[in-house]
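**Q** here is a sequence together with a model predicted from it:
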Amino acid sequence: MVTIKDDRSIIVEERNTSIAQFERLFVDVSGASDWKELVSQVSTGLERLRSTVTADHLVTRIQLHGSNPLAWRIRRDLDLVRTEMETRGSIIGNVWIDKVQTSWAEPGDDGPSAGALGELSSIIAGDVLSSTAYQQELVSIAEELRGQLPAELRDIFGTDEASFQNIIGEYAHDGSAEVLARLRGGQEE
């Protein structure tokens, strides 16, 4: 708030008017060796972010990234990660989780990614995702979906041809990673 006095002096006071502040939290959990450590690292990130926010409520979208053998499990159990973070948020106080997203890379071809699933992953990455027929089918599906969306939502597929291609490429990559994570999860149980 700015106050101008009769003597022309100016007083500036900061007044918070927002009840909630929306923030993104990027957490590199490459170093997490198990589920407990992963949850701890994300929780620490939430606590740090909360300490910087002056609004009464923090609404955050968490983006987990890195290279970690837990990548398949995190993709498979993303709902559990969100539930855990919602619990941590209530403990921290007035922290609300909008969404938890991932962008993972699995290290090497050893461990759970070896064998038939590793081979399937290589085929998908090397042959399927880059094939012309697959790309044409992907564009066809995306254009059909975009045509059925209300006009104000059509930009989720990009605002020009280059962004359209990038976004559907990301969707294809994320979708194949999701399927492989679920297959890998079924193999582990």
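**A** Received it, and whenever you're ready, just let me know what you need.

**Q** when you work out contacts or count neighbours from here on, use the C-alpha atoms and nothing else.
**A** Noted.

**Q** ok, the residue nearest in space to the middle of the chain - contacts?
**A** Centroid-nearest residue in the chain, with Cα atoms, centre = their mean: Gln101, separated by 2.1 Å. Taking Cα atoms under 8 Å, 6 or more residues apart in numbering, we find Gln101 in contact with Arg61, Ile62, Gln63, Leu64, Leu78.

**Q** on the three-state scheme, it is what?
**A** What DSSP: H, G, I helix; E, B strand; the rest coil gives for Gln101 is strand.

**Q** quick one: distance of the longest helix seen in the chain to the chain centre.
**A** Secondary structure of the chain per DSSP state H: the longest helix is helix 161-188. Helix 161-188 sits 13 Å away from the centroid of its parent chain (Cα atoms, centre = their mean, to the nearest Å).

**Q** and the strands in the protein?
**A** Assigned by DSSP state E, the chain shows strands spanning 2-4, 10-12, 20-28, 57-67, 95-105.

**Q** isn't Val100 right up against Ile62?
**A** Yes - taking Cα atoms under 8 Å as the definition, Val100 is a contact partner of Ile62 at 4.7 Å.

**Q** which of those two has more neighbours?
**A** Ile62 (22 against 18; other Cα atoms under 10 Å).

**Q** residue contacts, that one?
**A** Arg24, Leu25, Phe26, Val27, Ile97, Asp98, Lys99, Val100, Gln101.

**Q** from what I see, the second one and Thr60 are in contact.
**A** Looking back up the chat, that one is Leu25. Yes - Leu25 sits in contact with Thr60 when judged by Cα under 8 Å, with a separation of 6.6 Å.

**Q** higher neighbour count, these two?
**A** Using other Cα under 10 Å as the criterion, Leu25 and Thr60 rank with Thr60 on top: 21 against 16.

**Q** picking up where we left off before, most neighbours of all the contacts of Gln101, which one?
**A** Most neighbours among the contacts of Gln101, by other Cα under 10 Å: Ile62, with 22 neighbours.

**Q** tell me what the longest helix of the chain is packed against?
**A** Applying 3 or more Cα pairs under 8 Å, 6 or more residues apart in numbering; DSSP states H and E, we find helix 161-188 packed against helix 71-76, helix 116-123, helix 132-148.

**Q** and of those, who's closest to Val179?
**A** Of all the helices and strands packed on helix 161-188, it is helix 71-76 that lies closest to Val179, at 8.7 Å by Cα to Cα.

**Q** use this one as the comparison:
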Amino acid sequence: MAFKFVHTADIHLDSPLKSLALRDEGLAELVGNATRATFSRIVDLCLSEEVQALLIAGDLYDGGQTSMKTARFLAQEMERLAAEGIPAFVIRGNHDAASKISRELTLPDSVTVFPGKANVIETTWAGHAVAVHGISFRDPHAPETLLDRFRPPVRGAFNIGLLHTSLGRAHGHDPYAPCALSDLQATGFDYWALGHLHQRAVYPGATTVVMPGIPQGRDIGEAGVKSVTLVSIADDGSLDLAERHLAVVRFERLPVECSHLSDWHDLVEALKHATRAAQRDHAGEHLIVRPVLNGETPLAWRVGRDADVLHAEAQAVAEQIGTLWIDKIEVALDTGATTSPGGAVGELARIIEQAGMPPDAPAVQAEVDRLLKHLPRELRGLLGDSEEQTAAAITEAMQQGAMEVLARLEENGG
């Protein structure tokens, strides 16, 4: 084996966990601490694998937080690496650019934080020449490509590029230093260590391009397995990419099929069974689930009315397990044409279904703007951090609200 390094990004230390904090302070505390615990595990991985370097491709911090406690934590973790002779190479992403701490923090000399202009560090790992190229965001927004600012590859060295990028203007993400995959592959670099997109993506080839994804999810929008990448380079120059799962907490949507269930007790039991099964199938330490009730059932109206009761039932099971948490109950049920309410309530339901209201309607947008302006700055991302995320959140909220109102009208006899 020639040499090894760990590639990670988007750790988001001190993430404010907006939606979780509003619903459950305990959940917010668990996940808030999980970002630090996962970073410690990343350092542990570097030490146990005896790697030559740790690469962090942006968004080590989450934004303008000024927590000196977290700053000290980061310095201590970097000292652990320095004590074993393992350097770290870091670039600032769109979130780091807004962080005062990331600019003021004193880190060990073994940590290289690239400036806002492209730079290259030539070094030697296990007797092999290596060139690490990188550039940090100067500002929170970088709408233009940064790729043309990189220097050419160093001849005779293994060339690594560090870049925080939305990579081809990925759907659901604002354009942050966008570039095309083909442009990365044409640079002549051996490995591109990317960051910004929270889903893992690997593009092998003469120039290997890796987006490791977020190592620790922070809410249900970041459900599923999260990872970092352990890269091993053999003496012949071939690469081995090992996906390592180090998250302390995992989020999962939990489908609960409710079709043909017409008895409330049976529905509650189906929810409890799915909750217990989720934990049995999960090998990690903590699991946060969002049960999603699917299917066609005459109980849909009651579920809309009594979702809080179902949440309490599921939470009771979670508390018995101890390492399982309930995010919230998501209702995606249909009453079926033959069980829709009649009378005025039924007519109102049909009007709502036929008319709808797009999330970008002027009346909706005006209310959203008014809400966001009155929220504290740390909560303004509650509906998402992009136009697409905000539209999806508004649509879900309107649909859920309409169901709850109609359910209560039905309960009162229309």
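**A** All right, it came through fine. Bear in mind that the values here come from a model prediction, so they are computed numbers and not experimental data.

**Q** hmm, back to that, show me the subset of the contacts of Gln101 of structure 1 that structure 2 keeps too.
**A** Mapped onto structure 2 and checked by both residues aligned by TM-score structural alignment, their matches' Cα atoms under 8 Å, those keep the contacts Arg61, Ile62, Gln63, Leu64.

**Q** show me what the second one lines up with in structure 2.
**A** Alignment note: Ile62 of structure 1 maps to Pro291 in structure 2; criterion TM-score structural alignment.

**Q** next: Ser40 of structure 1.
**A** Match for Ser40 of structure 1 (TM-score structural alignment): Glu269.

**Q** how much space between that match and Glu319 of structure 2?
**A** 16 Å (Cα to Cα, to the nearest Å).

**Q** same deal with Leu287 of structure 2?
**A** Going from Leu287 of structure 2 to Glu319 of structure 2 by Cα to Cα gives 12 Å.

**Q** any shared contact partners between the two?
**A** In contact with both Leu287 of structure 2 and Glu319: Trp325, using Cα under 8 Å, 6+ apart.

**Q** between those two, point out the one with more neighbours.
**A** Leu287 (21 against 12).

**Q** and the more buried one, what does it touch?
**A** Counted by Cα under 8 Å, 6+ apart, Leu287 of structure 2 has contacts Val249, Arg250, Phe251, Glu252, Gln279, Thr323, Leu324, Trp325.

**Q** next one: Phe157 of structure 1
**A** With Cα under 8 Å, 6+ apart, Phe157 of structure 1 has these contacts: Ala142, Arg146, Ser163, Phe164, Ile167, Ile168.

**Q** identify the residue of structure 2 aligned to it.
**A** Counting by TM-score structural alignment, the partner of Phe157 of structure 1 is Leu383.

**Q** for its match, give its distance to Asp369 of structure 2.
**A** Counting by Cα to Cα - Leu383 of structure 2 and Asp369 of structure 2 are separated by 11 Å.

**Q** how about Ile90 of structure 1, nearest residue that isn't a chain neighbour?
**A** Quick fix: residue 90 of structure 1 reads Ser, not Ile. Trp96 (7.6 Å; Cα to Cα, 6 or more residues apart in numbering).

**Q** any idea how far Pro291 of structure 2 is from the alignment partner in structure 2 of the one you found?
**A** Aligned by TM-score structural alignment, Trp96 of structure 1 pairs with Trp325 of structure 2. The spacing between Trp325 of structure 2 and Pro291 of structure 2, counted by Cα to Cα, is 11 Å.

**Q** likewise Ile352 of structure 2?
**A** For Ile352 of structure 2, the distance to Pro291 of structure 2 - Cα to Cα - is 25 Å.

**Q** same deal with Ala349 of structure 2?
**A** 25 Å.

**Q** grab the nearest non-local neighbour of the match of Ile62 of structure 1.
**A** Leu254 (4.4 Å).

**Q** show me what contacts the one you found?
**A** Ala274, Thr275, Ala278, Val289, Arg290, Pro291, Val292.

**Q** can you name the two of these that are farthest apart?
**A** Ala278 and Val292 (12.7 Å).

**Q** tell me the spacing between Gln148 of structure 1 and Leu80 of structure 1.
**A** 32 Å.

**Q** meant to ask about Ile167 of structure 1
**A** Where Leu80 of structure 1 is concerned, Ile167 of structure 1 sits at a distance of 26 Å (Cα to Cα).

**Q** Leu25 of structure 1 now?
**A** 18 Å.

**Q** and Thr52 of structure 1, by the same measure?
**A** Thr52 of structure 1 is 26 Å from Leu80 of structure 1, by Cα to Cα.

**Q** looking at these two, which has the bigger crowd around it?
**A** When Thr52 of structure 1 and Leu80 are compared for neighbours, Leu80 comes out ahead with 12 against 8, by other Cα under 10 Å.

**Q** that one matches what in structure 2?
**A** Looks like Leu80 of structure 1 aligns to Val309 there (TM-score structural alignment).

**Q** show me the contacts for the closest residue to Thr208 of structure 2 other than its chain neighbours.
**A** Residue nearest to Thr208 of structure 2 in three dimensions, not counting chain neighbours: Tyr191, with 4.8 Å by Cα to Cα, 6+ apart. By Cα under 8 Å, 6+ apart, the contact list for Tyr191 of structure 2 reads Asn159, Ile160, Gly161, Thr207, Thr208, Val209, Val210.

**Q** now do the contacts for the last one.
**A** Spelled out, that is Val210 of structure 2. Counting by Cα under 8 Å, 6+ apart, Val210 of structure 2 has contacts Tyr191, Trp192, Ala193, Leu194, Arg200, Ala201, Val202, Tyr203.

**Q** where along structure 2 do the helices fall?
**A** Using DSSP H, helices in structure 2 cover 18-23, 25-49, 68-83, 100-104, 181-185, 264-280, 300-305, 307-321, 343-355, 362-374, 387-411.

**Q** the third one aligns to what range in structure 1?
**A** Spelled out, it's helix 68-83 of structure 2. Alignment note (TM-score structural alignment): helix 68-83 of structure 2 is unmatched in structure 1.

**Q** swap in the first one?
**A** Aligning helix 18-23 of structure 2 against structure 1 (TM-score structural alignment) gives no matching residues.

**Q** now that helix, how far from the centre of its chain.
**A** Distance, centroid of helix 18-23 of structure 2 to centroid of chain: 15 Å (Cα atoms, centre = their mean).

**Q** so which residues make contact with that helix?
**A** Leu27, Ala28, Asp219, Asp327, Glu378, Leu379, Gly381, Leu382.

**Q** run the last query once more with 10 Å
**A** 26-29, 31-32, 218-220, 327-328, 378-384 (Cα atoms under 10 Å, 6 or more residues apart in numbering).
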